[in-house]
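In: Can you look at this prediction? I've put the sequence above it.
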Amino acid sequence: MYRLLIVDDEPVIVNGLVELFSEPNHLDLEIYWAYSSLEAVERLTKTKMDIVLSDIRMPLKSGLELQKEIMLQWPRCKVIFLTGYNDFAHVQEAMRNGSVDYVLKTEGDEKLLETVERAIASLKKEVEIDHLIQEAKRHILRALPSLQQEFLWDLLQGDPYSLQTMLKQFSDLQIRLDADASVLLVLGRVDNWKQDISPSDRLRLLYAIQNIAEEYMSVSSSVFSIVYDRSKLVWLIQPQVQGNSSENYIEEAWKRTILFIHGMLELLQSTCKDLLNLPISFVAASEPVAWRGTAEKFEALKSVFSQGFGMSTELLLIENDLYHHDPLNTIVSNGQVRLHLKKLEFLKSYLENGRKIEFFELYLDFMNIITVYPSHADSLKMEIYYSLFSMFLSQLNRHGLQNEMHNKVDINKPDQLEHNSWDEVIAYFSNLAEFLFEHQVNELRVKGNEYITKVEGYIKQNVSGDLSLACIGEAVGLNPSYLSRLYKQVTGQGLSSLITEVRMMKAKAMLQDKKYKIHEISKHVGFVSDHHFYRFFKKAMNMTPQEYRESVN
């Protein structure tokens, strides 16, 4: 639906045009009107307009002056001027300002409708998908660095969608890494910050570390780095090789790159100490991994920083060195488990956003982790149980459902031992999820009905006033476009049908009372002219208002 604002200082012209465009036709328009340019300006400050049909010559503020204000407020708005033969100089000036068409006052209704239809076609063309894509690409270029980091971070979190779309995203986001090749991970950490350092200075120093590292590493490698947890960094590294290189050449390139990167870390560490006065620790993978394995490798290397010798400062470790200190390979195993447990974040997101199918697909996989890592079974069961219990309890508290929940599922089981088996635990949390998803559906239905009641009440109380979508939306606190969709979704009919129905009911009721004159009834039910009311009533009832009055009396 498009919004059309009609502006003229002569009420007869305004009313006639409102009547013309209110008639049923193929144009999908919501009609607004103003009897002066100042009234139009006030309307334009409150409501976005798509098309303005205006006279050029008006007192206080001309149509040309009004057009300049429209272009400032709503640059995509199309302005159509009603003009006389002696206004062409003004029209030419207006057309130089853009988005302008004109209709001679001597031309008929068909020409007006055709011109408005042309304006609608122009609006549609401007928002065609190709245009939007080009606009989006221009915006992406400006936001490219942050979009690149966000996508690579999602890969490191094991996001399935990011892995599926990696090839296309690398191209779209201009990430200079090969989506089909392996990648080497290096993690860094600033061990200590000065106590008085500001957040902005901290960011600048992290950026400096990235610059120094890239200067050293990019001599023979393609490198991307990401900052995380405020004081840590991860580098994603690949050798620079041609796409048609042989497997032997690529293998040799990897050997050179790994040796170079591992050797360069010591220099990078000392440079950051000397130039930035920052103690830095590094943990590097010994071998590259496929992109699907980066999340697991990332978690394994991350765990080094949070246990044992990883707590010391100015650490410099290569993954192979870890195995001498970790003969049972617990670091790698812990990385795998931590990655699997990250699925809890996706479960929480699905639960909060009502995505029931995705939730249960992931939930069953998540709960079967104990069969994948039997050596961790007891501790995993405990961690999973309390994590899920906390997640569900938070959702129940947020929605105030504790009392209602008692009637369906017992939430007084904060201990895993209160269940007889792990299968019973799986069923327990499944029931909690079912209850919450059911509540979300019911809540949406109730909220929708509440808004519908407000809308219908407002229309009945203001049948003689402004019943535009913008005004109704403001009254009930909803965006006009969303309000229109919501009303049709809940009731099955459009808002315009409701307004017509309410106006007709009110008009019929008043026509049964002889104390009201027909022109009074016309104004009372929101028509800008008696003629428009007559035509509207006759079309709906197949008789004029006077004939209806006579038939009921």
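Out: Received, thanks.
In: Please count neighbours and contacts with C-alpha atoms only from this point.
Out: OK.
In: Go through the host helix or strand of residue 449 and flag the buried ones.
Out: Residue 449 belongs to helix 422-461 when assigned by DSSP states H and E. Buried residues in helix 422-461, counted by 16 or more other C-alpha atoms under 10 Å: 422, 425, 428-430, 432-433, 435-437, 440, 448-449, 451-452, 455-456, 459-460.
In: which residues does residue 452 contact?
Out: 487, 490 (C-alpha atoms under 8 Å, 6 or more residues apart in numbering).
In: ditto for residue 156
Out: So residue 156 contacts 294-295, 298 (C-alpha under 8 Å, 6+ apart).
In: Give the helix, strand or coil label for residue 53.
Out: strand (DSSP: H, G, I helix; E, B strand; the rest coil).
In: can you check residue 27 too?
Out: coil.
In: how many other residues sit next to it?
Out: 16 (other C-alpha atoms under 10 Å).
In: Can you give me the distance of it to residue 121?
Out: Residue 27 sits 11 Å away from residue 121, taking C-alpha to C-alpha, to the nearest Å as the criterion.
In: In space, what's closest to residue 499 - neighbours in sequence excluded?
Out: residue 459 (6.8 Å; C-alpha to C-alpha, 6 or more residues apart in numbering).
In: surely the one you found meets residue 497?
Out: No. Look at residue 459 against residue 497 with C-alpha atoms under 8 Å: they stay out of range, at 11.7 Å.
In: what's next to stretch 104-121, contact-wise?
Out: 2, 20-21, 27, 51, 78, 80, 82-85, 101-103.
In: roughly how far apart are the most centrally placed residue in the chain and residue 340?
Out: The centre of the chain sits closest to residue 353, judged by C-alpha atoms, centre = their mean, with a distance of 13.1 Å. To residue 340, residue 353 is 21 Å away according to C-alpha to C-alpha.
In: repeat for residue 396
Out: Applying C-alpha to C-alpha, the value for residue 396 to residue 340 is 25 Å.
In: Same question for residue 20, what's its three-state structure.
Out: Going by three-state DSSP: residue 20 is helix.
In: cool, residue 281 as well?
Out: Under three-state DSSP, residue 281 comes out as strand.
In: Count the neighbours of it for me.
Out: 23.
In: Got another one to weigh against that:
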Amino acid sequence: MYRLLAVDDEPYIVDWICEIAEVELGIELEIYRAYSVQEALNWLNRARIDIMITDIKMPDESGISLVQKVTRNWPKCKIIMLTAYAEFDYAYAAVESNVIAYILKTEDDTRILEAIRKAVRELDKELKDLHLPSNTNDTLPNYLLPIQNDIAIRILKGVITQKEEIISQLESVGIHIDAEAPFILVMSKIDGIPEKANKIARYNYRYTIKKIIEHYFTQYFHCSQIEYSDVIMVSLLQPKKGQNDEGDLSKDTSLKADEYYITYTKETLELVLQSCKENTGLDLSFIVSNTLLEVTQLRNEYQHMKKILLYCMPDGKGVIIGDTHLNEQKGISHLSLNLVQFINQYVQTHIAEDVSLIKLSEVTGYNPSYLSRLYKEVANENLSAYINRVRFDKAKNLLINSDLNLNEIAAEVGLNSRTYFNRFIKNITGMSPQEYRTHLS
């Protein structure tokens, strides 16, 4: 599922865009609102943005500046720009990268919907058409691959422990790393390889998956990959820093660099999951270290993460977790009902706050697409539908049993835009909030 962010300093514009996307688009998206550039940057720092619709002129910062930051931190993001006629040529000259449409604010709903559909088509196409190199073009000699894997696994198992020897051994088999720079450790489990697949077919599956991971990460990371077995792979992601503006991902974020690199990794792995499914038909699950690690810390973290990956991850679920979010004594498959119950309780308790899928992912430690899919499987209801039901029930109760004004009730149910609250109530009841309050009384 892709994520759309609408940005404008005029709330009614944001609410209009989100409403037509939710009601008329016919494509399931995660939809988020930002009523200022700062709100947009807050979302940008927390999660991947796939499609952004933004005004060009806003009081605190220009939409063009925002576009440059978004496409830097999430380079696959598709941009739709809202503009007045006089600004069109200026906007087109200022920002071309990733901008797929310029739309006048005077144009009708169909123009916005067409642009969003175009963005989704382009994102779908990019998942399928990666133009991966053939394994016949691989620069690593075939005889060196098992030696490379053997040395890397010995390091991860703690057979080789001294930093200098680790670096020397890795470089001897073509893995070049910076001994002083930290890593993110990612372990992946491949599910669904056909039982009848021969060694060549299995090798080709692993090769394709490795190249997909490299495709999504090499812009900002040095990526070293190790084949632990037919179905377990290890990736060492070392952030590129200090080379140039393209090599330091954390430059335009208010988060600490370590936090943002971890966020970027988890969010980008969602795209890897989708692309692997499109290109190989296989499901993957990932576990990601929750901090950047020094070379000498790899062994302990690897042993801990391997135990979780081998014994606690369900097959074919497309899970991405951080290593501290899973009780090693319980598999995720055994936690499904408990997880849904936890989400329900959290939504009920925090409905006045942020209960977005992004927030629920942060709270539970599971990737958004897994949470959304799991919730629907267990509860037989979309998570967004449940959240709206809780929101409406609380709004109805406050309209009947409180003296709060409509702005206060909107805030109590987590809708800080009055226009959004009005539309929310009217879409369900056919009446404005005040009319519905009168009707209830």
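Out: Good, I have the coordinates. Worth saying up front: this structure is predicted, and the values here are computed from it rather than measured.
In: show me where the stretch 201-350 of structure 2 has strands.
Out: Secondary structure of the stretch 201-350 of structure 2, counting by DSSP state E, counting those that start in this stretch: strands at 221-227, 232-239, 283-288, 320-322.
In: Closest one of the contacts of residue 156 of structure 1 to residue 41 of structure 1?
Out: Sorting those by distance to residue 41 of structure 1 puts residue 295 at the head of the list, at 55.9 Å, by C-alpha to C-alpha.
In: Can you say which helix or strand has that closest one in it?
Out: Using DSSP H and E, residue 295 of structure 1 falls in helix 294-304.
In: which bit of structure 2 covers that helix?
Out: Alignment of helix 294-304 of structure 1 against structure 2: no match, by TM-score structural alignment.
In: which of the residues in that helix are buried?
Out: 294-304.
In: need those in CSV with distance to residue 518 of structure 1, can you?
Out: CSV is the format used below for the buried residues of helix 294-304 of structure 1 (distance: C-alpha to C-alpha, whole Å):
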residue, distance to residue 518 of structure 1
294, 77
295, 75
296, 78
297, 81
298, 78
299, 78
300, 82
301, 83
302, 80
303, 82
304, 85
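In: Identify the farthest-apart pair in the contacts of stretch 104-121 of structure 1.
Out: Among the contacts of stretch 104-121 of structure 1, 2 and 85 lie farthest apart (C-alpha to C-alpha), at 29.3 Å.
In: These two - which one has more neighbours?
Out: The neighbour count for residue 2 of structure 1 versus residue 85, taken as other C-alpha under 10 Å, is higher for residue 2 (14 against 9).
In: tally of neighbours for the nearest residue to that one once chain neighbours are set aside?
Out: Distances taken as C-alpha to C-alpha, 6+ apart put residue 29 closest to residue 2 of structure 1, at 4.9 Å, once the chain neighbours are dropped. Neighbours of residue 29 of structure 1 under the rule other C-alpha under 10 Å: 19.
In: How much space separates residue 29 of structure 1 from residue 283 of structure 1?
Out: In terms of C-alpha to C-alpha, residue 29 of structure 1 sits 63 Å off from residue 283 of structure 1.
In: Where does the equivalent of residue 487 of structure 1 over in structure 2 fall, secondary structure wise?
Out: For residue 487 of structure 1, the aligned residue in structure 2 is residue 375 (criterion: TM-score structural alignment). Using DSSP H and E, residue 375 of structure 2 sits in helix 368-379.
In: contacts for that helix?
Out: With C-alpha under 8 Å, 6+ apart, helix 368-379 of structure 2 has contacts from 1, 270, 317-320, 336-337, 340, 357-358, 360-361, 381-383.
In: switch the cut-off to 10 Å
Out: For helix 368-379 of structure 2, contacts defined as C-alpha atoms under 10 Å, 6 or more residues apart in numbering pick out 1-2, 30, 47, 267, 270, 273-274, 317-321, 333, 336-337, 339-341, 343-344, 356-362, 364-365, 380-384, 386.
In: list the buried ones in that helix?
Out: 368-375.
In: same deal with stretch 107-125 of structure 2?
Out: 112-113, 115-116, 119-120, 123.
In: That one aligns to what range in structure 1?
Out: By TM-score structural alignment, stretch 107-125 of structure 2 lines up with residues 107-125 in structure 1.
In: From the contact counts, what lies against the helix or strand harbouring residue 323 of structure 1?
Out: Take DSSP H and E as the rule and residue 323 of structure 1 turns out to sit in helix 319-325. Contacts defined by 3 or more C-alpha pairs under 10 Å, 6 or more residues apart in numbering; DSSP states H and E place helix 319-325 of structure 1 against strand 280-284, helix 294-304, helix 330-341.
In: I'd like these as CSV, with distance to residue 263 of structure 1 appended.
Out: Output for these, formatted as CSV (distance: least, C-alpha to C-alpha, whole Å):
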stretch, distance to residue 263 of structure 1
strand 280-284, 11
helix 294-304, 18
helix 330-341, 23
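In: Nearest to residue 69 of structure 1, out of these?
Out: It is, among these and with distance given as C-alpha to C-alpha, helix 294-304, at 53.4 Å.
In: what inclination does the closest one have with respect to strand 280-284?
Out: Interaxial angle of helix 294-304 of structure 1 relative to strand 280-284 (axes from the mean of the first three to the mean of the last three C-alpha atoms, to 10 degrees): 140 degrees.
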